[in-house]
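**Q** For reference, the sequence and a predicted model appear below.
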Amino acid sequence: MKTVSIENIAGIRSGSATVKPGLNVVQASNFQGKSSFIASIRTVMGATGHYGDHLLTEGEDTGSVVLETNSDSYAVTVTREQGERPVRSGTPYLATDTDQVSARLFAFLGEDNPIRRAVRNGEDLTEYLQAPLELEDIDAQIRTLKEQRDAVDARIDTAETAAAELPAVQEKVTQLTTELESLRARRDELQQERVDDLQKGDPSDQLSSSKSRLQTVKNKIERIENRIERTTERKADKQSELDELTVPSEPVDSIDVEKREQRIAALRDQIHLIEDLYHANRNMLEDGDLDRITDVSRTVSGDDITCWLCGKESTKRELSGRLEAMQQTIEQLRADTNDLQEDITEYNQQQRLIEQRRSQHDRLEQERKQLGAEIQDLNGERRTYLSKRDALEDEIQALADQLDTTESQYTETLTDVKTEIRTKAARLDEARERLDTLDDRKSDLEGLREQQAGYETEIESLRTRKTETQYELKAAFDTAVSEIIDRFAPGFDHARFDIRTDPQGEIEGFELNIARDGRQTTVDALSEGEVELIGVAVALAGYRVYDVEDRTPIVLIDGISQLASAHLRKLIEYLEATTEILVTTAYPEAGDFEAHIISPDEWDVVSDRDPAPA
């Protein structure tokens, strides 16, 4: 059992009611707060503000709804600063955006339900059917996982290259070790032959050391020159990319986005206001008890009616014509809104393209400059080593000249052996260091492949989940339509979702396909009751696929006056089986219900203080 207490929400200034498990029927005439009670439940559940404003009583600055359950309490306050839209605060029953949006779209089925409204207007349903998926932003998750996977792929390439190079480097280490041992043995033999010649101060040691250092310097110069060549090529590549990159100029036709957005908001407010006026007068003209509010003279040729707004004599046909003119005004306002939105979208797309190209240009320019600085540093380092090389060559030449006059063939041989030993030892150290590096990279390979497989699994899981959910929506809608056709026997043969894909085969939307007498048709050719049944079927498909019954225990239904009383009862029976609590509205003429009846007799509603126009 749940108690709802209301202050200044929609048309209810104050009131409270108890909602029980099973069917709850708010039964009363027009202007008694039925739809406002449904709006109050949506408010405390947290499902207002999504696809519409928070529903604050006109002329009031604050309103609230408190929901008391057997174990918890939830309170929501709606406030409006001067000239601003209402803002919600507090603790609603539904805590997350996903739960709130899912309930708003698929469980709270009032006349202003976005899905029912979209079906009535023949609009694209894709945005609403995929809204819970968009809140999870699965595509962004996939992009992030792909970036992480690509980074791992690069590391795997490095590790695989290391694994392929490892045997050759290992062989090189073994070969250098063997050659170094042989050279050292040869040196020992020479030293044993001429022990007396290898006394301290022997110039061959100094010459050998200088030659070894010279070889090291030459190797360093060669590596630096190779790096300069590679870096110069990379810089040229960046320059080519810069030359090929075209940065668009600012759009010629600049627009004031904020001003257009303000105009859109104003148009939407006008649309909501005129729609409310249209529906209220249309319901009064078609379904209301006109005798209660105006004079009606019924004749054979038609009803003569005294307009309850202006007091002038008119006919039902003339009043219907005025309502049609009001509907055309609404459609024109919607067209104006769409034109403004398209201007904003096109302008924003141009701005994003300009920003992307500028960012790419700046990145390439920065990389080119960095490579240029790197080349300058390398050239400086090369000049330093060239100077060292020249100095060592002069030093070696001087030592060689000295040895020529004092040393025998033995000394030259020993010097060459010592030089080769030092060179081989340096190369062996480099090879061992390279071997350790490659071994470390290879050891990471298995773990990297596991990471790669993990990312692939996550990406595929997200893709599969999104695709399966979209196909589940199609299947669930087919099931709901089949159930409705069996129960209500409407005038259409079937309704289904056709799935729309992009060139890559990714599902990008749903198209509603309706058939009557074996031929495709549109909602414009259906009765209002049939259109509302299709809207309910679409909402139920989302309700089942997104497990909305696990998110909210309540389903709300309102504004189904287009259905006959018998069909309304069938719809209530149909929906009652899907939820723990079903709250619906009904006129007194609908008769008795086997349900918990909620009466607004004790409520203070707007119509009590502000009588309807004559």
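**A** Arrived safely.
**Q** Please make it C-alpha for all contacts and neighbour counts, starting now.
**A** Noted.
**Q** Correct me if wrong: Val417 contacts Glu189.
**A** No: using C-alpha atoms under 8 Å, Val417 is not in contact with Glu189; the gap is 11.0 Å.
**Q** could you say what helices and strands the host helix or strand of Ile499 packs with?
**A** Assigned by DSSP states H and E, Ile499 belongs to strand 494-501. Using 3 or more C-alpha pairs under 8 Å, 6 or more residues apart in numbering; DSSP states H and E as the contact test, the elements touching strand 494-501 are helix 445-488, strand 507-516.
**Q** Now do the last one against helix 445-488, angle only.
**A** Using axes from the mean of the first three to the mean of the last three C-alpha atoms, to 10 degrees, the direction of strand 507-516 lies 20 degrees away from that of helix 445-488.
**Q** got the buried residues for strand 507-516?
**A** For strand 507-516, a neighbour-count test (16 or more other C-alpha atoms under 10 Å) marks 509-510, 512, 514-516 as buried.
**Q** try this one next to it:
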Amino acid sequence: MRRERLEERSEISSELEEHQETLSKINENRTEYRQAQRRLDSIEDEIERRRDRIDDLTDDREALTEEIDELEAEIDDLETPDQSDVLDQHKEVNQLEFELERKERERDEIDDEIASIEERLEERSTLEERREDVTDELTDLRTRIDQIEKTAVESFNEHMENLLEILEYENLDRIWIDRTTREVREGRRKVTKSSFDLKIVRSTDSGAAYEDTITHLSESEREVIGLVFALAGYLVHDVYETLPFMLLDSLEAIDAERIATLLEYFESHVPYLVVALLEEDAQAVDGNHAQITEI
């Protein structure tokens, strides 16, 4: 069962690394999507303004066309000998025709710009589909992360319970991690994150249980908690696959008998265990282990 769990943890760790890379890409895509969304909103506003401008220019063109028609009709009716008046009318007609051509060129330029903007708007549907895919991927990753965190907490609690039982610390009943969730603010939005609280329960001489804090633990008890944290992380994250040994040092705060019991427990979970001990502490350890007494 242990081998199966280790293999399962190895697979989960590999998948987690892949999903973390995917999550990084997703975050980049999400940033790019938000920027594109802002650009789309700006483009849509610009399209509305340009369309209103086209309507205005079209009205101007129609008005100018009518005015040109009236002027041309008036020129046709002018058959008087006063040629200067006819020339003035022609000049006015030419000026109006020039203005009309300028307005038409401006309208054509606006039409071309609108066509270009509408082509860019076609990207919107693609971005929306990508957003749905990113949302699904984020959900999967959060599920995987939640499972890894749950496994890590369970591993710590299991090893902590086993060691407290065999180390027999006086009036120390239970130590475990309580995993909860809480909302925190990131920028302008709220997100849900995991919270890990270390719980400690002691008992009085009369047998009454009460909750305690880590600051009231002895140095030996705190050292054991730290070692269990290390062991749980070592196993859950499959560190043994790339680093198949563990080095323990500075265990002097723990008494010799408990050191021997602790090492025996660690030895059953770590491929190779290396421990630096004082001579008096080493005497309590089973002598069947290889020892280095001088360097």
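**A** Structure received. On a predicted model such as this, the values are computed, not experimentally measured, just so you know.
**Q** Need the TM-score from the superposition.
**A** After superposition, the two chains reach a TM-score (TM-score structural alignment, normalised by the length of structure 2) of 0.59; 226 aligned residues with a C-alpha RMSD of 4.5 Å.
**Q** related to what we said a few turns ago, CSV for the helices and strands packed on strand 494-501 of structure 1, including distance to Arg352 of structure 1?
**A** As requested, those are arranged in CSV below (distance: least, C-alpha to C-alpha, whole Å):
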stretch, distance to Arg352 of structure 1
helix 445-488, 27
strand 507-516, 22
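**Q** Ok, which of those comes nearest Asp608 of structure 1?
**A** Closest to Asp608 of structure 1 of those, according to C-alpha to C-alpha: helix 445-488, at 37.7 Å.
**Q** Can you work out which other helices and strands pack against that closest one?
**A** helix 138-193, strand 494-501, helix 528-545, helix 565-576.
**Q** Give me whichever of those is most buried.
**A** Most buried of those, by mean neighbour count (mean count of other C-alpha atoms under 10 Å): helix 528-545, with a mean of 23.
**Q** That one vs structure 2, mean deviation?
**A** Once fitted to structure 2, helix 528-545 of structure 1 is off its aligned match by 1.9 Å on average (mean C-alpha distance after the TM-score superposition for structure 1).
**Q** so that helix matches what in structure 2?
**A** Aligned using TM-score structural alignment, helix 528-545 of structure 1 spans residues 219-236 in structure 2.
**Q** do the same with stretch 339-358 of structure 1
**A** Under the criterion TM-score structural alignment, stretch 339-358 of structure 1 matches nothing in structure 2.
**Q** Please tell me how far stretch 116-130 of structure 2 is from the chain's geometric centre.
**A** Distance of stretch 116-130 of structure 2 from the chain centroid (C-alpha atoms, centre = their mean, to the nearest Å) equals 25 Å.
**Q** quick one: contacts of it?
**A** Applying C-alpha atoms under 8 Å, 6 or more residues apart in numbering, the contact partners of stretch 116-130 of structure 2 are 33, 37, 40, 43, 47.
**Q** gap between the two ends of it?
**A** Stretch 116-130 of structure 2 has an end-to-end distance of 22 Å (C-alpha to C-alpha, to the nearest Å).
**Q** now the host helix or strand of Leu100 of structure 2: how far from the chain's centre is it?
**A** Using DSSP H and E, Leu100 of structure 2 maps to helix 83-121. Distance of helix 83-121 of structure 2 from the chain centroid (C-alpha atoms, centre = their mean) equals 54 Å.
**Q** before we move on, what about stretch 257-265 of structure 1?
**A** Relative to the centre of its chain, stretch 257-265 of structure 1 is centred 24 Å away, using C-alpha atoms, centre = their mean.
**Q** Pull the contacting residues for the nearest residue to Thr180 of structure 2 once chain neighbours are set aside.
**A** Closest residue in space to Thr180 of structure 2, ignoring its immediate chain neighbours: Ser195 at 5.1 Å, by C-alpha to C-alpha, 6 or more residues apart in numbering. Neighbouring residues of Ser195 of structure 2 by C-alpha under 8 Å, 6+ apart: 179-182.
**Q** tell me which of these is nearest to Pro271 of structure 2?
**A** Arg179 (29.3 Å).
**Q** So that closest one is in contact with Lys199, correct?
**A** No: applying C-alpha under 8 Å as the test, Arg179 of structure 2 and Lys199 come out as separate, 10.3 Å apart.
**Q** where do the strands sit along the stretch 301-450 of structure 1?
**A** In the stretch 301-450 of structure 1, the strands defined using DSSP state E, counting those that start in this stretch lie at 302-306, 313-315.
**Q** export those strands to JSON lines and tack on mean neighbour count?
**A** Listed next are the strands of the stretch 301-450 of structure 1 as JSON lines, based on neighbours: other C-alpha atoms under 10 Å:
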{"stretch": "strand 302-306", "mean neighbour count": "17"}
{"stretch": "strand 313-315", "mean neighbour count": "14"}
